[in-house]
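Chemist: Quick one: sequence and predicted model below, then my questions.
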Amino acid sequence: MKRAIITGGASGLGAACALRLRADGVEVITFDVSTEADYVVDVTDQQSIDDAVATVGPVDILVNSAGIVGPNKPFWEVQPEEWQRTFDVNVHGIFRVTKAIVPGMVERGWGRIVSMASMAGKDGNPNLSAYSASKAAVIGLTKSLGKELAKTGVLANVIAPAVIETPFNATTSPEVLAHITSLIPMGRVGRAEEVAALVSWLSSEECSFSTGAVYDISGGRATY
């Protein structure tokens, strides 16, 4: 049985991915700041990560789903601490967790890493500069990591969803949410289970010739 760690696994996209992977027969372990997770882990705290990873043991699949929206305001009003916090969770969190897990995957010769970015990381969403920039960083990180791991049996890919109906968007202002939903040609937001189905394939043996790739799930919003 394959074993997966899902960060941000207690709610939203992470919880949907946990549900789907368990249905696929994967042993799923959730990391989250919520006490409803299997392990209470703060992705901004290296010791918290290292302790949990050491306890869990060998991992075959890593889904990096922990993230925050960050400040909803014009770029010039964003405070340095807000910018730093957004990057610390959305980018540095992925760096910390992935760095803790990749060596074991490489040693065993098999692994799947799926990270959550966003259409914001490709298009840039107004009044979400920190979030957009952080998700662009996740895309760049994954493209580089995929190339580095290409001959190891470990694949790293990234998903760029448009707006998905999750509690995550409760912290996005209604005006911003309305704008980014209006950009979707299908005229609706996505469902968490639709993203989880893509994660299921990217985490599987069937996905064998894709790494360092960006998978849009955007209802037609994506233009490149």
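Modeler: Good, I have the coordinates.
Chemist: can we go C-alpha only for contacts and neighbour counts from here?
Modeler: OK.
Chemist: what's the helix or strand for Leu13?
Modeler: Using DSSP states H and E, Leu13 falls within helix 12-23.
Chemist: max-length strand in the chain?
Modeler: For the chain, the longest strand by residue count, based on DSSP state E, is strand 154-161.
Chemist: what helix or strand is Val63 on?
Modeler: Per DSSP H and E: strand 61-64 holds Val63.
Chemist: how far is the helix holding Leu13 from where the chain is centred?
Modeler: Computed by CA atoms, centre = their mean, to the nearest Å, the chain-centroid distance of helix 12-23 equals 12 Å.
Chemist: Also stretch 177-195?
Modeler: Computed by CA atoms, centre = their mean, the separation of stretch 177-195 from the middle of its chain amounts to 18 Å.
Chemist: so who does the residue lying closest to Gly190 once chain neighbours are set aside touch?
Modeler: Spatial nearest neighbour of Gly190, excluding adjacent residues (CA to CA, 6 or more residues apart in numbering): Ile164 at 4.3 Å. Counting by CA atoms under 8 Å, 6 or more residues apart in numbering, Ile164 touches Val189, Gly190, Arg191, Ala192.
Chemist: Buried ones in stretch 142-162, by neighbour count?
Modeler: Using 16 or more other CA atoms under 10 Å as the test for burial, stretch 142-162 gives 142-143, 145-146, 149, 153-162.
Chemist: Repeat that for stretch 210-224.
Modeler: Thr211, Gly212, Ala213, Val214, Tyr215, Asp216, Ile217, Ser218, Gly219, Arg221, Ala222.
Chemist: Including distance to Pro174 and secondary structure, could the residues you listed go into CSV?
Modeler: Output for these, formatted as CSV (distance: CA to CA, whole Å; DSSP: H, G, I helix; E, B strand; the rest coil):
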residue, distance to Pro174, secondary structure
Thr211, 35, coil
Gly212, 33, coil
Ala213, 31, coil
Val214, 28, strand
Tyr215, 26, strand
Asp216, 23, strand
Ile217, 22, strand
Ser218, 19, coil
Gly219, 20, coil
Arg221, 19, coil
Ala222, 22, coil
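Chemist: put this beside the first:
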Amino acid sequence: MPGPFENAPLDGKRALVTGSSSGLGEGIALRLAQEGAAVCLHGRNEERLAAARERVAQAGGEVHAVSGSLSDDESAAGVFAGAHAALGGIDILVNNAGGESAGTGTMPWFDVDAALWNKAYNSNVGSIVRLVRLAVPGMRERGWGRIIQLSSESADFPMTVIPDYQAAKLAIRSLTRSLAMALSRTGITSNSISPGLTHSDGPDRWLKSMAKAQGWDDDWASITAHVQDGMISNFAGRIGEPADIAHVVAFLADPRAGFINGIDIPANGGR
């Protein structure tokens, strides 16, 4: 089906976007659909997933959805099989799904025990490894593919809270680089994006909890002002939106971006 834009660059491409039942992932899926790709959304809550599918479908084109966990090999294989059956193959894999840190991002370093560190690593890194191993054979066979990971600027600006999450997000960048090396000369690229603070379910909950802990007014204008006054300031002077990150994903997924490989792009407003 032709994409909604004339000469849509992703016509004929098929994309699986994990963790796309809301927020950032949904925004990414929407942009890829607008660029002409057939898209499969993924999430664990079927009601939210169905609602997101309906919203993305309004952009035009082919939209599917598959539910399930990525926390173990069997469940991840089920998710991949469902997406593969719906799309007929996967050319673009966007690894957006990942677990949040313990305590909604406010638990002190020494309260995050080893089990929580392992859980964060499995959710953020293990989920990527499982899907990459499943997606790469088909991409190799076709001689083309795009694998895009979502890291985080928090890996560059660590705090004494969310240490498990920050470490896992930094590991994603190493994974991305080594994967690009392993896929050298195959026509498959591997890149990552490190968003700055961006409106989405997890970050918004964290900001609200931070506002409560600091005694700020809990409206977004007040929270944004406090953030920009020092906690997480950037040159853009605002918190990011899902569309800001989705534009970068679409750029990396474009066939014309084939000479960009093994890098991380900081999309953080110039922090």
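Modeler: Good, I have the coordinates. The model shown is predicted, which means the values in this text are computed figures rather than measured ones.
Chemist: Now the TM-score, please.
Modeler: Here the TM-score for the pair of chains, by TM-score structural alignment, normalised by the length of the first structure, is 0.92; 221 aligned residues with a CA RMSD of 1.8 Å.
Chemist: Now which residue in the first structure aligns to Ala250 of the second structure?
Modeler: Aligned by TM-score structural alignment, Ala250 of the second structure pairs with Ser200 of the first structure.
Chemist: What separation is there between the closest residue to that match other than its chain neighbours and Ser203 of the first structure?
Modeler: Here the nearest residue to Ser200 of the first structure in space, its sequence neighbours aside, is Leu21; by CA to CA, 6+ apart that works out to 6.2 Å. Applying CA to CA, to the nearest Å, the value for Leu21 of the first structure to Ser203 of the first structure is 9 Å.
Chemist: likewise Gly220 of the first structure?
Modeler: Distance from Gly220 of the first structure to Ser203 of the first structure, counting by CA to CA: 24 Å.
Chemist: do Gly57 of the first structure as well
Modeler: Remark: distance between Gly57 of the first structure and Ser203 of the first structure (CA to CA) = 18 Å.
Chemist: Same check on Ala192 of the first structure?
Modeler: Going from Ala192 of the first structure to Ser203 of the first structure by CA to CA gives 16 Å.
Chemist: and if you look at Asn157 of the first structure?
Modeler: Applying CA to CA, the value for Asn157 of the first structure to Ser203 of the first structure is 9 Å.
Chemist: one step back: superpose on the second structure and give me the mean offset of the helix or strand following the helix holding Leu13 of the first structure.
Modeler: Using DSSP H and E, the helix or strand that follows helix 12-23 of the first structure in sequence is strand 27-32. In the superposition with the second structure, the average deviation recorded for strand 27-32 of the first structure is 0.9 Å (mean CA distance after the TM-score superposition for the first structure).
Chemist: So for strand 27-32 of the first structure, what gets flagged as buried?
Modeler: Neighbour-count burial for strand 27-32 of the first structure, counted by 16+ other CA under 10 Å, picks out Glu27, Val28, Ile29, Thr30, Phe31, Asp32.
Chemist: matching residues in the second structure for that strand?
Modeler: Under TM-score structural alignment, the match for strand 27-32 of the first structure is residues 38-43.
Chemist: Kindly name the residues of the second structure that line up with the longest helix along the first structure.
Modeler: Longest helix of the first structure, by residue count under DSSP state H: helix 129-148. Counting by TM-score structural alignment, helix 129-148 of the first structure falls onto residues 163-182 of the second structure.
Chemist: tell me the average deviation of the matching stretch from the first structure after fitting.
Modeler: Average distance, stretch 163-182 of the second structure versus aligned residues of the first structure after superposition (mean CA distance after the TM-score superposition for the first structure): 0.6 Å.
Chemist: Can you tell me what sits against that stretch?
Modeler: Under the criterion CA under 8 Å, 6+ apart, residues 99-101, 109, 112, 116-117, 120-121, 124-125, 149-152, 154-156, 158, 188-192, 261-264 lie in contact with stretch 163-182 of the second structure.
Chemist: do stretch 74-83 of the first structure as well
Modeler: Contact with stretch 74-83 of the first structure is made by Gly70, Pro71, Pro126, Asn127, Leu128, Ser129, Ala130, as judged by CA under 8 Å, 6+ apart.
Chemist: again, 10 Å this time
Modeler: 70-73, 87-88, 126-131, 133-134 (CA atoms under 10 Å, 6 or more residues apart in numbering).
Chemist: Quick check: Arg130 of the second structure is in a strand.
Modeler: No - Arg130 of the second structure is assigned helix when assessed by DSSP: H, G, I helix; E, B strand; the rest coil, not a strand.
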